[in-house]
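Student: test case, fold it:
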Amino acid sequence: MFRSTPRTAAGALALLAATALLATACGGGSTGPVSAAVPPDSKDPVTITFMEAMSSGAQKDSLAKMTKDFMAANPTITVELQEQPDYGNLQTKINAQTAAGTPPTIAQVYSNWADELASSKVIVPLDAYVAQSADYKNFYSGIQNDLKLTDGSTWMWPFNKSVVVQYFNPTMVPQAPATWDEFAAAAKKATTGNVVGISIDPGSSSSPAGGTALLEIIAGSYGDQAFATDGSPQFTSAGVVKALDFLAQMKKDGSLSLGTNYPGQVALGGQTGAFDVSSVASYPFNLKAVGTKFTLGVAALPKGPSGAANQLAGTNIALFDKATDGQKAAAWKYLQFLTSAPEMAYWATTTGYLPVNKAALDDPAFTAYAAKNPWVVAATRQLDTATSLPPKSWVNKASGALALAIQDAVNNATPSRDALQKAQDSALKAQKEAQ
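Tutor: From the prediction side, this is the model:
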């Protein structure tokens, strides 16, 4: 499972309540169009709240330090971190407070959450803010695209972003595969005794996981996206069918197994797996799992017949319209601080997430980190081309249908096209119900 993806069990549970809560959100936010203008700075003391889910480890410590440093440089601004234990609780809390008319000043959000919040007129469009940003031009193309909703406007500011890489055991895989065909061959060769090439977790219908994202990525490398840009599922397209055939064949070869709870990481660390395909945010966790058993290999994802494909994961930050002008101005200053080159370099080197600001690659802290981890530079540059799932509320449920299709084709040997047709029908139903 990808650690920075919204596809967690807790995250999916919150989706069930989102629509009902947001239906009443307008009463707690703006009664008319939200204010898009950038308010002037205020010299008066102001307190802002940041609702976030960086609740453990380096993520918690790094965000706390960055926030402390920001307040030291801006003594009239107090930033209160409203930590939530996970993304599911985060979304539930945002929706509940928004419906009550007491939202935070800013909050971590996934794009599909932002789509609902924007429709309810409770968050602020940021196009005017972007026009004043000195750093926006240094954001990678994929990041800039990820900040927009389907109306073409920018509604979010970037935060913890990642792409997917391949982790491998060099004693089993001497050289990182460059293509998916080479990957399948290497996994098959490494499969022997109690070793299975790779284990993935597709998740469930309510909580699709990293294995489902892997299918979507491989489909892209075969030339077809699982979703159209408007969020419509296109699961029976040739590239998606070929991607599922690819996974099903690996299962037949004995080099792929399905599991739960980070099975690739567990197998890699236990030396019963040759590969783990997951987010760059998994790097510190995989290092811990491997320990001193071997030197962990990391490389960019293999390419398919249509070239490289990757999926952008992680959250952005939304600014809520209920905030006062002074709070909005302070929040904007804080957001710019978080994505400045030095702070992005620090964030990346301490958490494993990628710096969204290109200038961070020249920061001394990042160059020192990259010298020890050369793969991170190539991974960061993939932020120019990585794509995210469409920001529509039904996409998570539709991906859940894909998770079931993977299980059906891989474990039950159901023909890929049949499994995907069933998933397509379910996804179209979810889309229709959401619209």
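Student: from now on I want contacts and neighbour counts done on CA atoms only, so please keep to that.
Tutor: Noted.
Student: ok, the residue positioned nearest the centre of the chain to Lys432 distance?
Tutor: The residue lying closest to the centre of the chain (Cα atoms, centre = their mean) is Ala313, at 1.8 Å. Distance, Ala313 to Lys432, by Cα to Cα, to the nearest Å: 25 Å.
Student: do Ile406 as well
Tutor: 23 Å.
Student: ok, those two, which is more surrounded?
Tutor: Remark: of Ile406 and Lys432, Ile406 carries more neighbours, 29 against 11, as counted by other Cα atoms under 10 Å.
Student: hmm, Pro202 and that one touching each other?
Tutor: Yes: assessed by Cα atoms under 8 Å, Ile406 is found in contact with Pro202 at 6.9 Å.
Student: and for those two, which residues touch both?
Tutor: Thr212 (Cα atoms under 8 Å, 6 or more residues apart in numbering).
Student: enumerate the positions of stretch 166-173 that are buried.
Tutor: 166-170, 172-173 (16 or more other Cα atoms under 10 Å).
Student: again but with stretch 73-82, I slipped
Tutor: Those would be 77-79, 81, for stretch 73-82 by 16+ other Cα under 10 Å.
Student: how about the strands in the protein?
Tutor: 46-52, 77-83, 106-109, 157-162, 164-168, 196-200, 256-258, 273-279, 297-300, 313-319 (DSSP state E).
Student: which one of the ones you listed lies closest to Asn412?
Tutor: strand 256-258 (11.7 Å; Cα to Cα).
Student: which helices and strands does the closest one pack with?
Tutor: Counting contacts by 3 or more Cα pairs under 8 Å, 6 or more residues apart in numbering; DSSP states H and E, strand 256-258 is packed against strand 196-200, helix 238-252.
Student: related to what we said a few turns ago, out of the buried residues of stretch 166-173, the closest to Asp276 would be?
Tutor: Closest to Asp276, out of all of the buried residues of stretch 166-173 and judged by Cα to Cα, is Tyr167, at 5.0 Å.
Student: now for that closest one: which residues touch it?
Tutor: 275-278, 296-299.
Student: another one to check against the first:
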Amino acid sequence: MTTLRRRTLAGLAAAALAIPRMARAETVEITVHYAQPHIYKDAKEAIAAAFARVEPGIRISWLTSPDYNDGLQLVLRQAAAGTGVDLSFQALNRLRVLTERGLAQDLAPLLAREGDPAALGYTPNILDLGRIGTTQAGLAFSASNSIAYLNGALLDRAGVSRDALPTSWDGVLDIAARLSRLPDAPDPLFFDWAITEWHWSALLLGQGGRWMNPQETRFLLDSPEGNAAMALFERIVRDGRMPNLTSAAAQQAFGAGKLGMRFASTANLRNMIRTTAQNFPLITMPMPVIDPQKGCLPVGGSAGVLMARDAAKREAAWKFLRFATGPEGTALMARNTGYVPVNQIAIDDPQYLGEFYRENPLYLAATRQLPITIEWYAFPGSNGVRISQAIVDNLARIVEGRAPAAQVVQDTQREVTRLLPRAS
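Tutor: Now for the predicted structure:
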């Protein structure tokens, strides 16, 4: 009996020890990268917590980068070193680089395995945000466009009616002049121009212009629309008395009530609400579009790119990507950021976001602009990041008063043309 009992206890102990080992063996850990944690952190953590309730066997290890350009370089370096991430949320205009380098896996077969994409909330327009040529390089996670944030208290002091907000840049600059005449006048406005060319392109596209010709053989900043957009930017800086700030400093100044208007991505909305809640009423309005027939706005945001090579990690990363871009994940993303939802079910089904938009009208400015948005353009070749930086560096010359608009157009045209692979 003693020997049998010892064997039984030993067997039970061995089994007890085996259970944790088995559980550990069945847990798959994936490395997921995303940029801009100051915007996305709350959303990503909320989505991960919800995902863990339905997929407890998948553990997520986060890797972050300050911005999209840094994120692309990080992923490229890791891929070259053989230590690549399993899933990366990249800027929509950087999917082209990852696809052309063979790093973005085609998601079309995985989507087909799930059934009809439209029935899952992935409409053709949503899928197009992540498509490069014939490759479904990513699934859109977030979408943004440019909106205006206004300090309601300062507008009241300047005698501006909240029911008659401007729809043109002339109207915006008129408000800027009125704000500048207030006692203890704040800085009237700030237009986000740095980091990438994305936000500034709202001025170019709003004129009906484009970055490149359809054949992608010529940069078009020296077009009539490009010249007009740069001249308008010069007016915004000069007539709007725009301070030379970083985006982060502008965020702080606006939250402190020292800046009357800020033109920036809707991605900043939740942070704006937090930082202004105790200081003044926040107002949002659509971005003025110059040409009502041809004008449009760029879509910003990110898409999840599947990069895992290990079969188990690949399957786990796909499950997380599907959840993050599905109805529940999209709703959590929208609630925790300010980005526009990119899953049609989340948009249409009241259980996800219907009540939210009714209770949070500040979020509506971005959704009202969706009909005039187009894709975030990705420059051809391997110099996309350098082209973005060249454009930003030249915009800085206007902000700093070092060069007039016409000269900046000429210099930017020349510099970018050198960086394009098929420029003429």
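Student: let me see the TM-score of these two.
Tutor: Here the superposed chains carry a TM-score of 0.79, computed using TM-score structural alignment, normalised by the length of structure 2; 383 aligned residues with a Cα RMSD of 3.1 Å.
Student: circling back: and the residue nearest to the centre of structure 1, what pairs with it in structure 2?
Tutor: Alignment note (TM-score structural alignment): Ala313 of structure 1 maps to Gly300 of structure 2.
Student: ok so, going back, need the max-distance pair from the buried residues of stretch 73-82 of structure 1.
Tutor: Ile77 and Leu81 (12.8 Å).
Student: between these two, which contacts overlap?
Tutor: What both Ile77 of structure 1 and Leu81 touch, as defined by Cα under 8 Å, 6+ apart, is an empty set.
Student: average gap between stretch 416-429 of structure 1 and structure 2?
Tutor: Superposed on structure 2, stretch 416-429 of structure 1 shows a mean distance of 1.1 Å to its aligned residues (mean Cα distance after the TM-score superposition for structure 1).
Student: what stretch of structure 2 does that stretch fall on?
Tutor: Against structure 2, stretch 416-429 of structure 1 falls on residues 405-418 (TM-score structural alignment).
Student: which positions within that stretch qualify as buried?
Tutor: 405, 408-409, 411-413, 416-417.
Student: just stretch 367-385 of structure 2 next, same as before
Tutor: For stretch 367-385 of structure 2, by 16+ other Cα under 10 Å, it's 367, 369-370, 372-373, 376-380, 382, 384-385.
Student: now for those, which pair is the farthest apart?
Tutor: Thr367 and Ser382 (32.9 Å).
Student: ok, the nearest residue to Leu13 of structure 1 once chain neighbours are set aside to Leu147 of structure 1 distance?
Tutor: Nearest residue to Leu13 of structure 1 in three dimensions, chain neighbours excluded: Gly88, at 6.3 Å (Cα to Cα, 6 or more residues apart in numbering). According to Cα to Cα, Gly88 of structure 1 and Leu147 of structure 1 sit 21 Å apart.
Student: compare those two (neighbour count), which wins?
Tutor: A side-by-side neighbour count of Gly88 of structure 1 and Leu147, using other Cα under 10 Å, places Leu147 first with 23 against 20.
Student: what residues are up against that one?
Tutor: 111, 154-158, 316.
Student: show me what it aligns to in structure 2.
Tutor: Leu147 of structure 1 maps onto Gly130 in structure 2, by TM-score structural alignment.
Student: equivalent analysis for Glu216 of structure 1, please.
Tutor: Using TM-score structural alignment, Glu216 of structure 1 pairs with Ser201 in structure 2.
Student: got the contact list for its match?
Tutor: 297-298.
Student: quick revisit: can you tell me which of the buried residues of stretch 367-385 of structure 2 end up in helices?
Tutor: Residues of these located in helices (DSSP state H): 367, 384-385.
Student: ok, those residues vs Gly102 of structure 2, which is closest?
Tutor: Nearest member of these to Gly102 of structure 2, counting by Cα to Cα, is Gly384, at 16.3 Å.
Student: which residue is the nearest non-sequential neighbour of the counterpart of the closest one in structure 1?
Tutor: Structural alignment (TM-score structural alignment) places Gly384 of structure 2 against Val395 in structure 1. Nearest non-adjacent residue to Val395 of structure 1, counting by Cα to Cα, 6+ apart: Gly231, 6.6 Å away.
Student: residues near the one you found, how many?
Tutor: Other residues close to Gly231 of structure 1 by other Cα under 10 Å number 18.
Student: that one reaches Lys392, doesn't it?
Tutor: Yes: under the criterion of Cα under 8 Å, Gly231 of structure 1 makes contact with Lys392 at 6.1 Å.
Student: mutual contacts of the two, please.
Tutor: With Cα under 8 Å, 6+ apart as the test, Gly231 of structure 1 and Lys392 reach no residue in common.
Student: find the nearest non-adjacent residue to the counterpart of Gly226 of structure 2 in structure 1, please.
Tutor: Counting by TM-score structural alignment, Gly226 of structure 2 corresponds to Val240 in structure 1. Excluding the flanking residues, the one nearest Val240 of structure 1 by Cα to Cα, 6+ apart is Ala219, at 4.6 Å.
Student: isn't that neighbour up against Leu247?
Tutor: No: counting by Cα under 8 Å, Ala219 of structure 1 does not reach Leu247; the two are 10.9 Å apart.
Student: mutual contacts of the two, please.
Tutor: The contact sets of Ala219 of structure 1 and Leu247 do not overlap (Cα under 8 Å, 6+ apart).
Student: could you report the neighbour count for Ala317 of structure 2?
Tutor: Residues contacting Ala317 of structure 2 under the criterion other Cα under 10 Å number 28.
Student: leaving aside the residues next to it on the chain, what's closest to the counterpart of it in structure 1?
Tutor: The alignment partner of Ala317 of structure 2 in structure 1, by TM-score structural alignment, is Ala331. Excluding its sequence neighbours, the residue lying closest to Ala331 of structure 1 (Cα to Cα, 6+ apart) is Ile48, at 6.7 Å.
Student: look up how far Thr78 of structure 1 lies from the one you found.
Tutor: In this view, Ile48 of structure 1 and Thr78 of structure 1 are 6 Å apart by Cα to Cα.
Student: Ile406 of structure 1 too?
Tutor: 48 Å.
Student: and for Thr171 of structure 1?
Tutor: 51 Å.
Student: over to Ser388 of structure 1?
Tutor: Distance from Ser388 of structure 1 to Thr78 of structure 1, by Cα to Cα: 33 Å.
Student: surely Ala176 of structure 2 touches Pro186?
Tutor: No: taking contacts as Cα under 8 Å, Ala176 of structure 2 lies outside contact range of Pro186: 9.7 Å.
Student: give me the nearest residue to Lys392 of structure 1, chain neighbours excluded.
Tutor: The nearest residue in space to Lys392 of structure 1 (Cα to Cα, 6+ apart) is Asn112, at 4.8 Å.
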